[in-house]
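>>> after the sequence you'll find the predicted model.
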Amino acid sequence: MKKTFFTLAMIATAICSFAQRNSDYEYEVECLGVELDGSQTLRIWGVGHNKKDAVEQAKKNAVRTVLFKGIHGGLSGCNTKPVVFEVNAEEKYEDYFNVFFMDGGEYLKYVSMKDEKRINIFKKDKEKEKCRHFVKYGITVRVSRSELKKRLIDDNILHK
């Protein structure tokens, strides 16, 4: 009986330890508030080889979340609906979004760190997680939802 239990426990441990996660759209996002101009203040995470890469990725994640997923965590003030409702729009307009989200790309016009508070600077050491060769950082950003929507309408990605 003990051998059977021990064997089952070892098999369960092995199965759990080899499980992999789909990392395409797995990042944490939390709504912290909505400004009068319609922009949304978010707490978002990014993963990279160093702090700079992780912060850059977090900004991309913030804009991508507002565009394609909507915000479902945090305060209830944020718009839970994504800007782009079209199914698989990111794949359909892949050429457009590859240029839009490239490093130093146009997405930076719609995300700012205006709301990055001093307390976050001290908390970053606690919130930094090292896993293998990557670093995970949480930052506070503001995403201009209305300007993003206007840009996509002007570029014929969205229709009025």
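Thanks, I have it.

>>> going forward, measure contacts between C-alpha atoms and count neighbours the same way
Will do.

>>> any idea how far the residue positioned nearest the centre of the chain is from A14?
In the chain, the residue lying closest to the centroid (CA atoms, centre = their mean) is N61, at 3.1 Å. Separation of N61 from A14 (CA to CA, to the nearest Å): 32 Å.

>>> next one: N50
Taking CA to CA, one finds N50 at 31 Å from A14.

>>> so for these two, which residue has more residues nearby?
N50 (14 against 11; other CA atoms under 10 Å).

>>> would you check that that one makes contact with F134?
Yes: in this structure N50 lies within contact range of F134 using CA atoms under 8 Å: 6.8 Å.

>>> now the element after the longest helix seen in the chain, going C-ward?
For the chain, the helix with the greatest residue count under DSSP state H is helix 2-17. The element immediately downstream of helix 2-17 (helix or strand, assigned by DSSP states H and E) is strand 29-34.

>>> just the residues contacting that following strand, thanks.
Residues from elsewhere that reach strand 29-34 (CA atoms under 8 Å, 6 or more residues apart in numbering): 40-45, 62, 71-78.

>>> that strand: what's the following helix or strand?
strand 40-48.

>>> buried sites along the helix or strand that that next one is followed by?
Sequence order places helix 51-64 as the next helix or strand after strand 40-48, per DSSP H and E. By neighbour count on 16 or more other CA atoms under 10 Å, the buried set for helix 51-64 is 51, 53-64.

>>> got it, and stretch 88-99?
Neighbour-count burial for stretch 88-99 flags 90, 97 (criterion: 16+ other CA under 10 Å).

>>> now it: how far from the chain's centre is it?
17 Å (CA atoms, centre = their mean, to the nearest Å).

>>> next one for the comparison:
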Amino acid sequence: MKKIFITLLLFTVIFNVSAQKKTAGNYIYKTECLGVELDGSQTLKAWGNGRNRADAVEQAKKNAIRDVIFKGIQEGKQECNQKPLVFEVNAQEKYEVYFNKFFADGGEYRNFISLRDERIGDKLNRDRKKNTESVTNGLVVRVLRSNLKTKLIEDKIIKQQL
């Protein structure tokens, strides 16, 4: 009886340890506000997931822009504009061709991101979570919200508010 109990206990411990290793890559980190600049830009901490560090950093940039456009920033300091730029329901699907081109690798989204607020030490020690299949990186970015809004108005994705 003792041998069966010890064997079951051992299997339970081994199973829990191996299961805990994979949770970091599957956890969804939310973009959070770190501050707002006087030019209308927002400093955010965004997270990205990819097969290597470079892919994860690019995905973090895309996630920061996507959250500003479609979700608004709910986490972190309350001074960030919590409202999204696009209020239209299902706008990402409606303007799918536009946003696929906008968010393509090397696409226009890069014109609205600045890494000016990231310090040299932060670049070397970016928050990193590693899983066997992927890497998750946290990145401090500045989203040029006012320029992004102007671009979306020019491209007739949103209407200019009076």
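Arrived safely. All of these numbers come straight from a predicted model, not from anything done at the bench.

>>> put one on top of the other, what's the TM-score?
Scored by TM-score structural alignment, normalised by the length of the first structure, the superposition of the two chains gives a TM-score of 0.81; 140 aligned residues with a CA RMSD of 2.1 Å.

>>> ok, back up a step: please tell me how far the longest helix of the first structure is from the chain's geometric centre.
Taking CA atoms, centre = their mean, one finds the center of helix 2-17 of the first structure at 35 Å from the center of the full chain.

>>> now do that helix: which elements does it pack against?
Using 3 or more CA pairs under 8 Å, 6 or more residues apart in numbering; DSSP states H and E as the contact test, no helix or strand touches helix 2-17 of the first structure.

>>> before we move on, the earlier item: out of the contacts of strand 29-34 of the first structure, which end up buried?
For those, buried by 16+ other CA under 10 Å: 40-45, 62, 71, 78.

>>> need the max-distance pair from those.
Spanning the widest gap among these are W45 and C78, at 17.3 Å by CA to CA.

>>> to which residue of the second structure is G70 of the first structure aligned?
In the second structure, the residue equivalent to G70 of the first structure is G72, according to TM-score structural alignment.

>>> same deal with V111 of the first structure?
Under the pairing rule here (TM-score structural alignment), the equivalent of V111 of the first structure within the second structure is I113.

>>> surely its match meets K62?
No: with contact defined as CA under 8 Å, I113 of the second structure does not reach K62; the gap is 9.0 Å.

>>> so what does A60 of the second structure match up with in the first structure?
A60 of the second structure maps onto A58 in the first structure, by TM-score structural alignment.

>>> let me know how buried the nearest residue to that match once chain neighbours are set aside is, in neighbour terms.
The shortest distance from A58 of the first structure to any non-neighbouring residue, by CA to CA, 6 or more residues apart in numbering, is to G46 (3.9 Å). Neighbours of G46 of the first structure under the rule other CA under 10 Å: 24.

>>> next: T7 of the second structure.
11.

>>> got the contact list for it?
Residues near T7 of the second structure by CA under 8 Å, 6+ apart: none.

>>> relative to V13 of the second structure, how far out is it?
Following CA to CA, the distance that separates T7 of the second structure from V13 of the second structure is 10 Å.

>>> again, but for C33 of the second structure
Shown here: C33 of the second structure relative to V13 of the second structure, a distance of 38 Å by CA to CA.

>>> in terms of neighbours, single out the busier of those two.
Taking other CA under 10 Å, C33 of the second structure and V13 do not tie; C33 has more neighbours (23 against 11).

>>> the more buried one maps to what in the first structure?
So, by TM-score structural alignment, C33 of the second structure is matched to C31.

>>> and the gap between its match and T7 of the first structure?
Counting by CA to CA - C31 of the first structure and T7 of the first structure are separated by 45 Å.

>>> quick check, T65 of the first structure in contact with T80.
No: contact status for T65 of the first structure versus T80: not in contact, 10.0 Å apart, counting by CA under 8 Å.

>>> so what sits against both of those two?
Joint contacts of T65 of the first structure and T80 (CA under 8 Å, 6+ apart) are I71.

>>> E90 of the first structure -> the second structure?
Mapped onto the second structure by TM-score structural alignment, E90 of the first structure lines up with Q92.

>>> tell me if that match really is in a strand.
No: under DSSP: H, G, I helix; E, B strand; the rest coil, Q92 of the second structure sits outside any strand and is assigned helix.
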